[in-house]
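A.B. asks: The sequence and its predicted three-dimensional model are supplied below.
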Amino acid sequence: MHHDTILFSIEDGVATLTLNRPAVMNALNRQMRQEMTQVLTSLPPEVRCVVMTGAGRGFCSGQDLTDASAAADLEGTLRDEYEPMLQAVRQCRAPVIAAVNGVAAGAGANLALAADVVIATESASFIQAFTRIGLIPDAGGTWIIPRAVGAARAMGMMLFAQPVSARQAADWGLIWQALPDAEFVEGVAASARALAEGPTGAYLAIREAVTASFEHDMPAQLALEARLQGQAGRSADFGEGVSAFLQKRPPVFSGR
């Protein structure tokens, strides 16, 4: 299927989704949001990991500010266009790696942070740029960031709208990994391969459990763990994992 604002390819179970408006630092317009949502919600069955990245020197500069219709109705745009895209990331039926290859600003930063794992190149940075134009962080930023780094750092990022380097973001626990620029491409590829060869069902259950943990007391979380573990214990991948362990060989997971 042809897409105008993104590139999409699949190799060895890894789908690569590239935001592809490099002339405007991959700014998000309506068409890009629709294409992202469409691709993420209709992945072919062979996809077992998604890598989301940006073309050119940046990851995503956020909302395309030349898009007058979006600016005229920010509430409607968030509800009708951003929410489906973010839910498509959060509910993707394969784990999602955001490979942040450069600046991630505004909604672009929060799109990246919605992924299961964020790997950034050391020269990248994350900017909650919204107050520069008199707005508040959106696209899930006010939910994701305080949970990751606490209120003090979240407020500082959001009030001052200053770039947080990839290294700082990793030190804070905002992202998983900041890699030296020379190691970034291979590092992302290795992580994507590992997830694509892994027990997909377990990965999705982990996402569900970790997300729920912020709302649960411990008894509720223990009950959820038991239910999800019961589900995992009935999977072909669990059977394969145990067999491989007993036979002292690497497991070959099917993702089922």
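C.D. replies: That came through, no problem.
A.B. asks: only C-alpha atoms for contact and neighbour calcs from this point on.
C.D. replies: OK.
A.B. asks: And for the spatially most central residue of the chain, nearest residue in space, chain neighbours not counted?
C.D. replies: The chain has Ala115 as the residue nearest its centroid, 1.4 Å off, counting by Cα atoms, centre = their mean. Excluding the flanking residues, the one nearest Ala115 by Cα to Cα, 6 or more residues apart in numbering is Val96, at 5.3 Å.
A.B. asks: So that neighbour sits against Thr53, correct?
C.D. replies: No. Between Val96 and Thr53 there is no contact under Cα atoms under 8 Å: 10.6 Å.
A.B. asks: Distance check, the residue lying farthest from the centre of the chain against Ser254.
C.D. replies: Distance from the C-alpha centroid of the chain, by Cα atoms, centre = their mean, peaks at Gln247 (35.5 Å). Gln247 sits 18 Å away from Ser254, going by Cα to Cα, to the nearest Å.
A.B. asks: okay, pairing it with this:
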Amino acid sequence: MNSSPAVRMERHGDNGDSGEIALIVLQDSARMNPLGRPLQLRLRELLAEVREDTSLRALVLTAEGRGFCVGADLSSMGGAQGGAQADGRTLGAQTADNMHQLSNRLILDLQQLPVPVVCAINGAAAGAGVGLALAGDVALAARSAYFYLPFLPRLGIVPDLGTTWFIERRLGRARALGLSLLGDRLGAQQAADWGLVWACVDDEALREQALATAARLARLPAGAVLEARRALDHAAASTLEQQLHYEAERQRDLVGAPAFMEGVQAFMQKREPVFAPRQPG
């Protein structure tokens, strides 16, 4: 595996380095982990490794230092005045193209990963870092962490990397608009109380709690996280009648499958089910 000063990956589990949980850590801590191009490229490479390695059954994404991720690397745009760039594109066109080609794909990589994703938010999640923090399946926030959307009040641009999609669905329109327009920091405990994240935990316990949560998720049937995501996405755009039909049709395929049969046998035998790992392809 190629090394990178900005991102590293470890394996955790009962068997040490041969465990079933991938831990990906952003470690540009001196700069609070901005989303520079090298970091994003390396992160996508590691997510591809997780996707292809069927022995991995869960992922924890976290960071080192005081910040989880402070969003775009504005230092790389510091000399820009909004005019044409060296290649003839405006700064806005260059930014949008980079988002289409890299940053947006990073968020989709996380959302489409065939294993559950736990985001352990160790510190500030600001700007596009909010979208990254919310792109997993279960978000745990350290007590000192906070969420900050400076896009509109400070920069006159819209929240991006899926931030508007995530916060509107989790918080509702009123709170999503308030956070977007006022730019107030949302502390971890309030974020948990509002339902933006799964839980707020003490700083020193964050990584241990995240790995323990990932260990629980790793025991799920292969494909369970994909089914859950798809079912909830379908529900968000469906009537009750349409969703009832969707659920019945999914059961047509899933009831009687190996995972269901193992679950029934485990219930009858009063034991925990043991589900088969992911299969290639």
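C.D. replies: Alright, I've got the coordinates. Small disclaimer: the values here were computed from a predicted structure and weren't measured.
A.B. asks: Tell me the counterpart of the residue farthest from the centre of structure 1 in structure 2.
C.D. replies: The equivalent of Gln247 of structure 1 in structure 2 is Gln269 (alignment by TM-score structural alignment).
A.B. asks: try Phe130 of structure 1
C.D. replies: Under the alignment (TM-score structural alignment), Phe130 of structure 1 pairs with Phe151 in structure 2.
A.B. asks: which SS class is the nearest residue to its match once chain neighbours are set aside?
C.D. replies: The shortest distance from Phe151 of structure 2 to any non-neighbouring residue, by Cα to Cα, 6+ apart, is to Ile157 (5.1 Å). Of the three states, Ile157 of structure 2 takes coil under DSSP: H, G, I helix; E, B strand; the rest coil.
A.B. asks: Let me see the contact set for the counterpart of Ala161 of structure 1 in structure 2.
C.D. replies: Taking TM-score structural alignment, Ala161 of structure 1 has Gly183 as its aligned residue in structure 2. Contacts for Gly183 of structure 2 (Cα atoms under 8 Å, 6 or more residues apart in numbering) come out as Tyr148, Leu149, Pro150, Phe151, Leu152, Pro153.
A.B. asks: next one: Leu65 of structure 1
C.D. replies: Residues in contact with Leu65 of structure 1 (Cα under 8 Å, 6+ apart) are Ala71.
A.B. asks: distance of the residue mapped onto it from structure 2 from Leu181 of structure 2?
C.D. replies: Leu65 of structure 1 maps onto Leu74 in structure 2, with residues paired by TM-score structural alignment. Noted for Leu74 of structure 2: a distance of 20 Å to Leu181 of structure 2, by Cα to Cα.
A.B. asks: cool, Pro116 of structure 2 as well?
C.D. replies: Counting by Cα to Cα - Pro116 of structure 2 and Leu181 of structure 2 are separated by 32 Å.
A.B. asks: for Gly36 of structure 2, same thing?
C.D. replies: Taking Cα to Cα, one finds Gly36 of structure 2 at 25 Å from Leu181 of structure 2.
A.B. asks: try Leu39 of structure 2
C.D. replies: 29 Å.
A.B. asks: One more: Met9 of structure 2?
C.D. replies: Distance from Met9 of structure 2 to Leu181 of structure 2, by Cα to Cα: 36 Å.
A.B. asks: And Ile157 of structure 2, by the same measure?
C.D. replies: Going from Ile157 of structure 2 to Leu181 of structure 2 by Cα to Cα gives 11 Å.
A.B. asks: Compare the two and say which is more crowded by neighbours.
C.D. replies: Leu181 (17 against 10; other Cα atoms under 10 Å).
A.B. asks: was I right about the more buried one contacting Arg154?
C.D. replies: No. With contacts defined as Cα under 8 Å, Leu181 of structure 2 does not count as touching Arg154, sitting 9.6 Å away.
A.B. asks: So which residues lie in contact with stretch 116-136 of structure 1, not counting its own?
C.D. replies: Residues contacting stretch 116-136 of structure 1 (Cα under 8 Å, 6+ apart): 58, 90, 95-107, 109, 112, 137, 157-167, 169, 175-181, 184, 188, 207.
A.B. asks: where do the helices sit along the stretch 1-150 of structure 2?
C.D. replies: 37-52, 91-98, 104-112, 128-133 (DSSP state H, counting those that start in this stretch).
A.B. asks: for the stretch 151-281 of structure 2, that is, sorry about that
C.D. replies: Going by DSSP H, counting those that start in this stretch, the stretch 151-281 of structure 2 shows helices at 163-171, 173-182, 188-194, 206-218, 224-236, 240-254, 258-268.
A.B. asks: picking up where we left off before, so can I have a markdown table of the helices of the stretch 1-150 of structure 2 showing mean neighbour count and distance to Asn2 of structure 2?
C.D. replies: Shown next, in a markdown table, are the helices of the stretch 1-150 of structure 2 (neighbours: other Cα atoms under 10 Å; distance: least, Cα to Cα, whole Å):
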| stretch | mean neighbour count | distance to Asn2 of structure 2 |
| --- | --- | --- |
| helix 37-52 | 18 | 9 |
| helix 91-98 | 14 | 23 |
| helix 104-112 | 18 | 19 |
| helix 128-133 | 27 | 23 |
